[in-house]
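In: Sequence first, then the predicted structure:
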Amino acid sequence: MRITANITSQNSLYNIQQGRAKLDKLNELIGTGYNINRPSDDPVNTALLLDIGDKVKAGDQYQSNITKSNIWQQVTSTALNGMSSTIQLAQKQVSNVANGTSDETTRQTAIDQLKTLKQQLIDMGNTEINGQYIFGGAVSTTAPFNSTAPYYSGDETALKIEIAPSSIQQMNIPGNQLLTADSATSKPYGSTNILKAFDDLIAAIGSNDVDAIQAGAKALEAGAQQVTNAQTDVAARVQRLDSMSTLNENNKNTLSTIYSNTQNVDYAKLAVELSQQQTAFNASLSATAKLSQLSLLDYLS
């Protein structure tokens, strides 16, 4: 096959264009800092990076949900601690008049204290976060508890939140499961109506009914255990949330490492490649320039 000057020229031009394209690619990588700047650069790893990006965004949302749920658990725990202390104070007042030998002044003092303590329970049951009553179930814009039967005006909706793929965590405790559990459909902590127990005790102490006072004392004891059970539940939730938070953070770090290893360029390596390519490109230009100066007369001489 005869190699003409035109073929040589075309080959030279092709090689120069290829060298220029490689230089441009290296400069783009160095300029952006990314290995993949468009899907066509690497379709397989592009799909991988998009998937990682989606998972990181989902992880951020799960972490936000965990943070929100943790705040609810902390506020709920504070309210439950207050309720537990309040019931203990009520038990102490009842023990002072339980034998039926107390005078009217002592009994009236106990009644006044129980009324105050009952109101404290109601106030704690009406705890709110950012305008949401945490014990009201789905009815979160109005106070769920009042001082008269049936005491509770919220509902029994369990507010749940996703903290990981296919992993759901309940945020709230419906108030009727806590303070008026005898009327609750679900009774995970007990079945005592604590607010009614207070009213029954107030009436029993007023009439100095020893049997009724002792029955009320037992109801308070059951109510105290009911609150303790709720505290245990909240503590377990917090532990689970902490574990899921750590897991989500570890997953995010792993995904971020994979993303970085796939997408971020190695500047030291690219600098070497750029220098080599620039040298090769300049050599190609120089060789092409010398060859293009040759003519038939050069070969005949």
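Out: Okay, I see it. Numbers count the residues shown, from 1 in each chain.

In: Please count neighbours and contacts with C-alpha atoms only from this point.
Out: Noted.

In: how near is the residue most central in space within the chain to residue 73?
Out: Centrality entry for the chain: nearest residue to the mean C-alpha point is residue 66, 2.2 Å, by Cα atoms, centre = their mean. Per Cα to Cα, to the nearest Å, residue 66 is found 10 Å from residue 73.

In: What of residue 242?
Out: 12 Å.

In: Repeat that for residue 25.
Out: Residue 25 is 53 Å from residue 73, by Cα to Cα.

In: And residue 261, by the same measure?
Out: 38 Å.

In: Between these two, which is the more surrounded one?
Out: Set residue 261 next to residue 73 and count neighbours by other Cα atoms under 10 Å: residue 73 wins out with 24 against 12.

In: What residues does that one make contact with?
Out: 171-172, 234, 237-238 (Cα atoms under 8 Å, 6 or more residues apart in numbering).

In: Output those residues in CSV, with distance to residue 213 appended to each entry.
Out: Compiled in CSV, the contacts of residue 73 are given as follows (distance: Cα to Cα, whole Å):
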residue, distance to residue 213
171, 36
172, 33
234, 31
237, 36
238, 37
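
In: Pasting the second one now:
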Amino acid sequence: MRISDSQFTNTMLTGMAKSNTELSTLLQQMYTGEKITKPSDDPIATIKLMGLEKTQAEIGQYKTNSESVKSGYQLYETRIDSVVEGLQSTNELLLWGLNGTMSQEDRSGIVIELESLRESMVSTFNAKNSQGSYMFSGTATDQKPYTLKTDGTVIPNTEVNDSTRETAIGDGLAMQNNMTLEDVDANDIFEMLNTAIKELSEPTPDLSALRGAHDKSLASLYTASSAQAYAGSQINNIDRMIGTHTDTELFAAKLTDQLNALSYDEASLKLDNFVSALEATQKTFAQISSLSLFNQL
């Protein structure tokens, strides 16, 4: 079969154009450090990389959510710790107040301390988080739980609720991200403090009522301590979840590197072969193109 000059020229030019395209792709890979510069380079690997990218994005969001919930529980743990300390002090004061031989002056001193503890409790239960939301108000985060009147009366906000909120911290996994007044026995604490303050302010306290207040303070201390332990356990659970997310993130990154990271040793060798082959092809084409019948005369 005879090949015309135009056919030969077109074939050689097409081959060199293809080689130039492949060389350009290789140079782009070396510049970016990635084997896949466009989906057509490896469609199957591209689909896998898209899946890994989605996984990494989701894990990143889950880690952000987890850190946010953890920060919230650390704040709850701190606030509830002050409640526990306040109730421990209350128990000691009530045991002292149950001493029937105390003078009116001694009881007045206890009343002052209990009133101070009550004020501190109001401040704790009205605490806000870093976003300016009330921590113990359930889903009514813009509502202050209590108002303390000048006469010491504690007025609860009826808009506050005991509903919980959840945050996604994993695939199909959500964690409660708040604690409520019910979790820390807040209303019972104020009822107990009001009873104790009232009786100890009387010339002759009702010791039976004081013993009842003391029993309630012990019950509230148990509830608050349990809530504090719960907050600590949630922090530990989140730490484990964050560790799992980190391991998954590292695994996904390793797979991404395996699929897309360029080996510069292999690329350099391939580049040398490309350049050599292209130069040889161009030289051959130039020599053949310059031949004519006059060279044989």
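Out: Right, received. Where do you want to start? Just so it is clear, the structure is predicted and the values come from calculations on it, not from any experiment.

In: So after superposing, what's the score?
Out: The pair, once superposed, lands on a TM-score of 0.90 when counted by TM-score structural alignment, normalised by the length of structure 2; 289 aligned residues with a Cα RMSD of 1.9 Å.

In: I'd say the residue nearest to the centre of structure 1 and residue 163 touch.
Out: Yes: in this structure, residue 66 of structure 1 is within contact of residue 163 by Cα atoms under 8 Å, at 5.8 Å.

In: residues shared between the contacts of these two?
Out: Common contact partners of residue 66 of structure 1 and residue 163 (Cα under 8 Å, 6+ apart): 241, 244.

In: counterpart of residue 253 of structure 1 in structure 2?
Out: The alignment partner of residue 253 of structure 1 in structure 2, by TM-score structural alignment, is residue 250.

In: hmm, back to that, among the contacts of residue 73 of structure 1, which pair sits farthest apart?
Out: 172 and 238 (12.1 Å; Cα to Cα).

In: what's the mean deviation for the helix or strand hosting residue 161 of structure 1 versus structure 2?
Out: In this structure, residue 161 of structure 1 sits in strand 160-164 according to DSSP states H and E. Following the fit onto structure 2, the mean deviation recorded for strand 160-164 of structure 1 is 1.0 Å by mean Cα distance after the TM-score superposition for structure 1.

In: Could you tell me where whatever helix or strand comes next after that strand falls in structure 2?
Out: Under the assignment DSSP H and E, the closest C-terminal helix or strand after strand 160-164 of structure 1 is strand 167-170. In the comparison with structure 2, strand 167-170 of structure 1 aligns to the range 173-176 (TM-score structural alignment).

In: Give me the contacts around that stretch.
Out: So stretch 173-176 of structure 2 is contacted by 164-169 (Cα under 8 Å, 6+ apart).

In: got these as a markdown table, with neighbour count columns?
Out: Shown next, in a markdown table, are those (neighbours: other Cα atoms under 10 Å):
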| residue | neighbour count |
| --- | --- |
| 164 | 14 |
| 165 | 13 |
| 166 | 12 |
| 167 | 16 |
| 168 | 17 |
| 169 | 24 |
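
In: Most widely separated two among the residues you listed?
Out: 164 and 169 (15.7 Å).

In: The stretch 1-150 of structure 2: strands as residue ranges?
Out: 146-148 (DSSP state E, counting those that start in this stretch).

In: Grab the nearest non-local neighbour of residue 20 of structure 1.
Out: Leaving aside its sequence neighbours, residue 20 of structure 1 sits nearest to residue 281 (Cα to Cα, 6 or more residues apart in numbering; 7.1 Å).

In: go on, residue 248 of structure 2?
Out: Here the residue nearest residue 248 of structure 2, using Cα to Cα, 6+ apart, is residue 59, at 8.0 Å.

In: In helices, which of the contacts of residue 73 of structure 1 appear?
Out: 234, 237-238 (DSSP state H).

In: Just the buried ones from these?
Out: 234, 237-238 (16 or more other Cα atoms under 10 Å).

In: ok, now which ones touch the residue nearest to the centre of structure 1?
Out: Counting by Cα under 8 Å, 6+ apart, residue 66 of structure 1 touches 163, 241, 244-245.

In: Tell me which residue of structure 2 matches up with it.
Out: Mapped onto structure 2 by TM-score structural alignment, residue 66 of structure 1 lines up with residue 66.

In: Relative to residue 72 of structure 2, how far out is its match?
Out: Residue 66 of structure 2 is 10 Å from residue 72 of structure 2, by Cα to Cα.

In: ok, now residue 223 of structure 2?
Out: 20 Å.

In: follow-up on the earlier one: okay, now the residue nearest to residue 248 of structure 2: neighbour count?
Out: 21.

In: on that earlier part again, look at the counterpart of the residue nearest to residue 20 of structure 1 in structure 2 and tell me its secondary structure.
Out: Residue pairing (TM-score structural alignment): residue 281 of structure 1 is matched to residue 278 of structure 2. Following DSSP: H, G, I helix; E, B strand; the rest coil, we place residue 278 of structure 2 in the helix state.

In: the helices in structure 2, which residues?
Out: 5-32, 43-97, 104-125, 186-200, 207-260, 264-289.

In: mind listing what's buried in the last one?
Out: By neighbour count on 16+ other Cα under 10 Å, the buried set for helix 264-289 of structure 2 is 267, 271, 274, 278, 281, 285.

In: my guess is the first one meets residue 31, correct?
Out: The reference is to residue 267 of structure 2. No: look at residue 267 of structure 2 against residue 31 with Cα under 8 Å: they stay out of range, at 10.9 Å.
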